[in-house]
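Peer 1: Quick one: sequence plus predicted model below, questions after.
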Amino acid sequence: MRWLCVAVDLYIIAPVLIGGALIAKLAERYRLPYPIPLILAGMILAQMMPLGEIYGEVVGLDLIAQLTLAAVLFYAGLTMNVRELRFSLSSVLLLATLGVLITSIVAGVTILMFSAIGLVAYLIGAILSPTDPAALFSVLESGGVHIKRKILSILEGEAVFNDATAVVLVITVFTPFVIPELTVPLPVVFLEFILSMVVGVIIGLGVAYSIGHIINRAGEDTMVSILTATTPILAYGLGELFAPFGLHPGALASVFAGMFMANARHIGVRPLPQKSMRGAMKNVSFAFEIVVFILLGATVDLNFIVASEGILVLGLVTSALVILLARPVAVFLVTAHDRAMTWKGRFFVSWAGVKGVASAALAAISVSAITSYQIPDYVEIGRMINAIVFIVLMVSLVVQGFTTPFLAKWLGLVEHIDAARELTAQRDATRQALLHLVDMYTEGKIDSQLYSRLKAELEEEIFQLEDELRRLISEKRARLRELEVREEILRAKLEFFKKQYEAGRLDDSAFERQRKDLEAEIEEVITRKNTLAQGGA
């Protein structure tokens, strides 16, 4: 009958995914970081059914976490804007390597100063080192806040690389600190860390090259979607085959597989159907994120947090230390060389390091590794890690998620230019360059090999510009529609007060007060609508 129980349990997965998608959509509409309601939904579901146990028995929490990391990191690499990244590459790479290490150590040392949890402090610091600006960007975009390109490229690039680096750091370096059975000499740990990164790049290149050629031959959109969705799993899985040798390059393999496939021409592969690939991976990675955040809420032991003396306090203290000390120290140190970056930019990057899916997944992987030894002390450590990471994530999402849009405006880091008009000009200029290239080839001024290579580059650039343009236009239309509806609602309220006044149910002073307030609100909405229609922010 075991198979029947599992089959019944599996029926829960579909409602969880559907409900999670609806919750995330509502959060986006009301400008909330979507992980918050998903985690709360998981906590509510945990009171109704043993959701964590169901997933743990059927699939395994650590496996779900690893699949999530593979999908999210691959999608991040696939959608990374390499052209924009060039202008902030040094800062991004330093933040993703030295910055992650500094954040882990500073957080670990400070947590250790305020607690007696030993080397577990460094593991928690490493788990909390990656950033996850995806939820933050959704709030910024839904609110019509477009931060300056350099800052945006740093946050996007850092999120891609530092998540992968943090995975290697947590699994290869800091988990052995907590589990004596896995302890190896420090020089060996350092060598494993470097080799994990090198092997990750090599595997990512090999997977991208192989799957890229297969996709080009497949042709059909269905096959393209299937091949794209399985690529991160293949890259991550191949990387983890090196685990017996102490290497964990799976996360980096996923990132670089995505980056190489997004820039296929540079690895000797014909340009790939980026639109179909990105569409497929967006849905896959989002589905995994829904599951991870709901499971985080479902598996957190609230009774343990409340009953254990000092855990809640330690979680809040850790939140303050990570947000206000560890992250700013890392950002200001590693970006000190960048003279083009102002203190306002550094401060914003420090504050915008919201914690999210990477930290949740890393906590699940670490706790699974620790508790697998079935030692009571290890089980207690696992519960403590889960509790602290949960508290820090919630504090980060609430405090940083809600305040960052206002901080961007206050620091003057919002772009007020018409981004859509600028992108249109860039696209038209690139199209003109493509036409000129065709003329040169037709007139015999360039050979076919050079023509094919340059043509592929220009066509890919046009696709990226049009993809970004479609996104901006869609956002603009949504914001205009929202303002139109707001105006209609305010006019309906004003009309109601007029009827109440004419019927003698409101005196002159009350009606005038309501009329002036509503007319002022209507005027403000009309001004915002006209500004937006003319290309303003």
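Peer 2: Nice, I can see it.

Peer 1: rest of the way, CA atoms for contacts and neighbours
Peer 2: Fine.

Peer 1: Mind checking what helix or strand follows the helix ranked longest in the chain in sequence?
Peer 2: Longest helix of the chain, by residue count under DSSP state H: helix 448-502. Per DSSP states H and E, the first helix or strand lying C-terminal to helix 448-502 is helix 508-533.

Peer 1: and the angle from that following helix to helix 448-502?
Peer 2: Computed by axes from the mean of the first three to the mean of the last three C-alpha atoms, to 10 degrees, the angle separating helix 508-533 from helix 448-502 equals 170 degrees.

Peer 1: Tell me the buried residues in helix 508-533?
Peer 2: Neighbour-count burial for helix 508-533 flags 511, 515, 518, 521-522, 525-526, 528-529, 532 (criterion: 16 or more other C-alpha atoms under 10 Å).

Peer 1: and the comparison structure, right after this:
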Amino acid sequence: MDFLDTQATFLLVGVLLLTTVLAGSVSSRFGLPALIGFLGLGMLAGIDGPGGIDFENFAFAQAIGMASLVFILFSGGLDTDLKDVRRVAAPALIMASLGVLISAGIVAGAAVLLLDIAPPQAALLGAIIASTDAAAVFAILRSTGLDLHGDVPALIEVESGSNDPMAIFLVGAVLLFIAEPAASPLTLVPEFLVQMIMGAIVGIAVGFAMPALLKRGGYRQGGLAFVISIAAALIAFGAAELFSGNGFLAAYLAGLVAGSRSYAAKRTVSTFQDGMAWLAQVAMFLTLGLLVTPSQLGPVLVPGLAITAILMFIARPVSVFLCLAPFRQFAWRSKLFVSWAGLRGAVPIVLATFPIVAGVEGAFAIFNVVFFVVLLSSVIQGPTINWVAQRLAIADHESRASQRLGQSAEAQP
């Protein structure tokens, strides 16, 4: 690439990023999640749109997606109150593990019955779209200004920030069984435990180390504090993966622990990382939009509608109600809202690139179905979250429940 090509590339990337942000702002004004604008512009810039950019590098898109998720999760952890996490840790972790497994199983079974596809491909589809998306959930909850009482907002955020590792593990496990049909599922249990434990250890360690370094080094304000925060996110992910841990869990926990500590540059670092998370979302959704060929989505229209309906109205509610059954602080209204707030976003699309890179049969069809499901989830669930909250009256309901509990406690001797 010569100098002029480099200039043109930089100009194109800059224009695309700026236009993508404007597209996201326009979609938000119509009550749609910003990711719709991001994805839509990527599709317009792609091979079927006016832009005509021929982009088919799934491995590169996967790398961009994974790097973006690191900063999205790290920023999400920074902005999550550790006190909220302590209150909802048990239900959130159950939903992030068992809940993902239940959703994946229901979707996979439905795919075999309704779409007439082979069980391995159905299992891949179920695993890919089983987890909610941290970026989508964080953005929706923080942009709508929902005033939800109780532990519902914390539960949704913590679950969405911690369920990606389980989905990634499931996708990797299914790919392993496709490559090695004789492999035993029991052999994956120790690997899963090691991933979670090492990811947690590394994430917590980095979360304590970053504020300590900022304090001792005297980085109160400015650029060097920002550089250290970027390094912390990357080190958390990289070190965890190096020690066979889950890097995404490490990045989220590093942000969560660092956000609970006190240091001089905390506010500026948090603001900077919020900007990094938005940049990551823009880059990720734009890249994923470029991958999609709209003319190829016609054949997946019916399968996409079927899987979306199963996911929204059966798989997600069943997993939520089963996982939250032991926790009486969540009334049925809250469970319904949590079910509806399980948005899908970039994570399933990024995971859908894994089978393509691995050369799995039918991987492109799975990618198109996943993209269609994410699009429908964003268009249907995103704009209706406020309406559902109002219809369920969960804020008033939770408030009345808390008042009744307080009155009962005061009435007791």
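Peer 2: Yep, it's here. A quick note: this is a predicted structure, and the numbers were derived from the prediction, not measured.

Peer 1: circling back: return the closest of the buried residues of helix 508-533 of the first structure with respect to I194 of the first structure.
Peer 2: L532 (49.1 Å; C-alpha to C-alpha).

Peer 1: which one in the second structure is aligned with that closest one?
Peer 2: Alignment note (TM-score structural alignment): L532 of the first structure has no counterpart in the second structure.

Peer 1: For L532 of the first structure, list the residues it contacts.
Peer 2: Residues near L532 of the first structure by C-alpha atoms under 8 Å, 6 or more residues apart in numbering: 476, 480.

Peer 1: hang on, the earlier thing: got TSV for the buried residues of helix 508-533 of the first structure, with distance to L32 of the first structure too?
Peer 2: Below are these laid out as TSV (distance: C-alpha to C-alpha, whole Å):
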residue	distance to L32 of the first structure
F511	35
R515	32
L518	27
E521	24
I522	25
V525	22
I526	25
R528	22
K529	23
L532	22
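
Peer 1: ok, of these, which one's closest to L94 of the first structure?
Peer 2: Closest approach between the buried residues of helix 508-533 of the first structure and L94 of the first structure, by C-alpha to C-alpha: L532, at 37.4 Å.

Peer 1: Could you measure from that closest one over to Q66 of the first structure?
Peer 2: Computed with C-alpha to C-alpha, to the nearest Å, the distance linking L532 of the first structure and Q66 of the first structure is 42 Å.

Peer 1: same check, this time on A520 of the first structure
Peer 2: From A520 of the first structure to Q66 of the first structure the distance is 53 Å (C-alpha to C-alpha).

Peer 1: Same question for T531 of the first structure.
Peer 2: Applying C-alpha to C-alpha, the value for T531 of the first structure to Q66 of the first structure is 45 Å.

Peer 1: What of V207 of the first structure?
Peer 2: V207 of the first structure is 18 Å from Q66 of the first structure, by C-alpha to C-alpha.

Peer 1: can you give me how far the longest helix of the first structure is from the chain middle?
Peer 2: Averaging C-alpha positions (C-alpha atoms, centre = their mean, to the nearest Å) puts helix 448-502 of the first structure 22 Å from its chain's average.

Peer 1: Packing partners of it?
Peer 2: In terms of contacts (3 or more C-alpha pairs under 8 Å, 6 or more residues apart in numbering; DSSP states H and E), helix 448-502 of the first structure is packed against helix 134-142, helix 419-442, helix 508-533.

Peer 1: Turn the ones you listed into JSON lines, columns for distance to L413 of the first structure.
Peer 2: Output for those, formatted as JSON lines (distance: least, C-alpha to C-alpha, whole Å):
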{"stretch": "helix 134-142", "distance to L413 of the first structure": "12"}
{"stretch": "helix 419-442", "distance to L413 of the first structure": "15"}
{"stretch": "helix 508-533", "distance to L413 of the first structure": "18"}
